[in-house]
Each structure stands twice: as C-alpha cells, then as structure tokens.
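[1] Sequence plus the predicted model coming up.
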Amino acid sequence: MSEVTAESFAALTARLEVLEAEAEIRRVQARYMFLCDTPNPEYGVKDNQERIELILDLYTEDATWEGVGEYYDNQFGQAVGKDEIRAHFNRFWPEQQDPELLLNAHYLTSEQIHVHADGINADGQWIHFQPWLYADGTGLIRGSRLNNLFRKVDGAWKMSRTRTENVFIVPLPDNFASDYPSASVLLRP
C-alpha cells in the first residue's frame, strides 16, 4: 500500500470538492424547475408570491434571467437583479390568468456541469422539455436549451444567470391530458 502524500491528499480533496459542487448545482437547478412546476408541488406554499421568493432564494443578488434567440428575445427579454427577476415571475404568474395554467412540468436532460478552477464559479447546460395545459383545453410542449451560470456565495451555490433559448414549441391537441392533479400532494406529510 502506498503512502498518502500531502499532494495526493490535496488532489483527492480537490476532486471531492468538484463532485460536491456538481451535486449541489444539480440540486439548485432541479429545485428551480420543481418550484416552477404547476401545480406547485412544494408543500405549504400558500401562493405564487411565496413561490417566487423561494425561487429568488436560489439566485445571487446580481443575477440575470434572460430569454435569448429568435423566439425568446421578444417574449422574455432580460431581467437583472432580484427585483427585476421578481417582476418577471410576477408577469408569468399574475393574480388572474386567462386561461389559467393547469399543468406545467419541467424535465431536464443532457446535463453538463463545469466547475471552474477557482472553485466558486461554474456553468451548466441542459436541454429542458415541458408540457403545458391551460383551462381552456389548449396545450403545447416547449423545448429549450439552458446555459446557466452559478457562483458560490457564503458557502452555498446560487444561480448567477439563467439563460434559456427556444428549441421548439409544438401545439398539442386540445384536451390532450386526460388525468392531471388539481393540486400536488407529493410532499404533503
């Protein structure tokens, strides 16, 4: 058995820190998508304002949320800082929505996470796929590419940029979903 040197211990520690960073970044990204689902599966969240604040907790103070590319430039634009990101989500979840969004579920694939050499910055790319169903029976499937940035702040990984680019939008047949929950009970005790 070989002797553990200071160099080999440092190399092993650095590899472990990268793996832990990747796992935490994965959880931050997945939590963001989870909180954006409809119906909201987070137990005990009373309204969209509380949901939005939980989403904002995942971001750095100076974060950017932006939709880019031919389709998203005009639909989403760019929001810089938590106040603008909050306003963006308030437009997405208005008090009264017509037609009401009944179902929106986020699926992430093709993950790539890169922790930078400084150990406090990272980037991640995913392909994101989501079905939408509205109260009037209309629906669509949206596919997007995500290219997000992350920064370690006070020992915790946060999103410093969400950048989404449209890949496709496909209209679904009216009333495409026969069974869907009116409220999530997933995390209910």
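    Structure's in. What do you need? Numbering: from 1, shown residues only.
[2] Only C-alpha atoms from now on, for both contacts and neighbour counts.
    Noted.
[3] Return the set of buried residues in the lengthiest helix in the chain.
    The helix that spans the most residues within the chain, counting by DSSP state H, is helix 6-36. Buried positions in helix 6-36, judged by neighbour count with 16 or more other C-alpha atoms under 10 Å: 18, 21-22, 25-26, 28-29, 31-36.
[4] Same question for stretch 78-86.
    Gln78, Ala79, Val80, Gly81, Lys82, Ile85, Arg86.
[5] So which of the residues you listed sit within strands?
    Among the buried residues of stretch 78-86, the members found in strands (DSSP state E) are Gln78, Ala79, Val80.
[6] and the closest residue in space to Ile120 that isn't next to it in sequence, how far is that from Thr13?
    Distances taken as C-alpha to C-alpha, 6 or more residues apart in numbering place Lys152 nearest to Ile120, at 4.7 Å, with adjacent residues excluded. To Thr13, Lys152 is 17 Å away according to C-alpha to C-alpha, to the nearest Å.
[7] which ones are touching Met159?
    By C-alpha atoms under 8 Å, 6 or more residues apart in numbering, the contact list for Met159 reads Val28, Gln29, Leu58, Tyr59, Thr60, Ala63, Asn148, Leu149, Phe150, Arg151.
[8] want to compare, so here's the second one:
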Amino acid sequence: MTLEELTRRVEVLEAEAEIRRVQARYMFLCDTPNPEYGVPDDAKRIELILELYTEDAVWEGVGEYYDNQFGRAAGKQAIREHFQRFWGEKQEPALLLNAHYLTSEQIHVDGGTATGQWIHMQPWLFSDGRSLLRSSRLNNAFRREPDGRWKITRTRTENVFVAPLPDHFASDYPAASVLLRP
C-alpha cells in the first residue's frame, strides 16, 4: 500500500467519525429534556442545531406519513422556522421526554461529500400519560466546508412506524437532564 492510499483511507475514516459525531449531536440536541448543559431555552437549542447545517441545507419529511406532517424546509432560515414551530408553540399535552436511538448506520464518503443512512427509534412521553414509540429511516447528506468541518446538507426522514405504548408506560424519567452539568 502506498502512502497516498493509506492517507486516503485515514481521511475516509476521519470523515466517517466526524459525520457520526455530527449526526449524533443533532439527535442529542433534539432530545427532551434537552441534555446540553447551559442551554437556557429552546431558541439557543435551535441555534446549536443550526450550527450543524450548511447555509443551503434542506430538512424534509418524506413518504406517505411524513409529507404532510413535516414538509420541506430549504435554507437555514426555513429550518430555523421549522424547529421554532416544533419547540416554540405551546403544545398540549406537553412533551415530557423523547430520546433518539440511532442504529443500522451506513456512511459513504466521496471526497468532500458524503451520505449517511440510519434507522432511529424514539419513545415519546406526554404530560397526559400517553406514550408512543416512533421509528424513522434517515437518508442524510453532508459536505466538508472550507474550514474542514463536516456539516449536514440534507436531513431526509421517512416514517417506519408509530406505535402507541400503554399509558404511563415509563415510571421514572427526569424533568431536566443533569448529565453534562459540571
């Protein structure tokens, strides 16, 4: 193996690792309660999420279930507005908990661009005792920016299923995350 071939392999491995961290950070910031210490409100959370996206990024829900539920947001401002609708509007019943679990990862790097596919599951607990389990397929795209950082250029999510869980399914869950508190 030549030094050039070895360098290319290391670059691909480093890109995959960074893309994995970007995707996991996105999911982490979307969890409720928000586990990021020192984030005072959802407006700051949204801005932290937007730091993961390129200026020309697209966020979209696709398929027969998500087309009408999520739609398509093109550009950072439209993505900001998408998240402001989700977290900015008072929802009843209130969402007490959701946590994202990623699996079935596939990352494909091609120079300065990449795609990644995952399946994710997330339990949702609401203040009225209702609970559900959601699962989606993700088909996302990424680009290495001029500063060398990988960012999301497309989030595309498609519903796999939504399943009601028994009321009060979870007995113990935090009102606030203290995981990253110093």
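    Good, I have the coordinates. Because the structure is predicted, anything quoted here is derived from the model rather than measured.
[9] And the TM-score between them?
    TM-score for the superposed pair, counting by TM-score structural alignment, normalised by the length of structure 2: 0.98. Supporting figures: 181 aligned residues with a C-alpha RMSD of 0.8 Å.
[10] on that earlier part again, pipe the contacts of Met159 of structure 1 into TSV and attach distance to Glu7 of structure 1 and secondary structure per row.
    Formatted as TSV, these follow (distance: C-alpha to C-alpha, whole Å; DSSP: H, G, I helix; E, B strand; the rest coil):
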residue	distance to Glu7 of structure 1	secondary structure
Val28	31	helix
Gln29	33	helix
Leu58	35	coil
Tyr59	35	strand
Thr60	34	strand
Ala63	36	strand
Asn148	33	strand
Leu149	30	strand
Phe150	28	strand
Arg151	27	strand
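[11] can you list these in CSV and add distance to Trp132 of structure 1?
    Output for those, formatted as CSV (distance: C-alpha to C-alpha, whole Å):
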residue, distance to Trp132 of structure 1
Val28, 23
Gln29, 20
Leu58, 24
Tyr59, 25
Thr60, 28
Ala63, 27
Asn148, 23
Leu149, 26
Phe150, 27
Arg151, 31
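[12] Now do stretch 135-147 of structure 2: everything it contacts.
    Residues contacting stretch 135-147 of structure 2 (C-alpha under 8 Å, 6+ apart): 19, 112-122, 150-162.
[13] List the buried residues of it.
    In stretch 135-147 of structure 2, residues buried by neighbour count (16+ other C-alpha under 10 Å) are Ser135, Ser136, Arg137, Leu138, Asn139, Asn140, Ala141, Phe142, Arg143, Arg144.
[14] Regarding the counterpart of the fifth one in structure 1, what is its secondary structure?
    So that's Asn139 of structure 2. Using TM-score structural alignment as the criterion, the counterpart of Asn139 of structure 2 in structure 1 is Asn147. Secondary structure, DSSP: H, G, I helix; E, B strand; the rest coil: Asn147 of structure 1 is strand.
[15] Nearest residue to Asn147 of structure 1 in space, please, no chain neighbours.
    Per C-alpha to C-alpha, 6+ apart, closest to Asn147 of structure 1 is Gln125, 4.6 Å.
[16] Thought Leu108 was touching the one you found, still the case?
    No: contact between Gln125 of structure 1 and Leu108 fails when scored by C-alpha atoms under 8 Å: they sit 9.8 Å apart.
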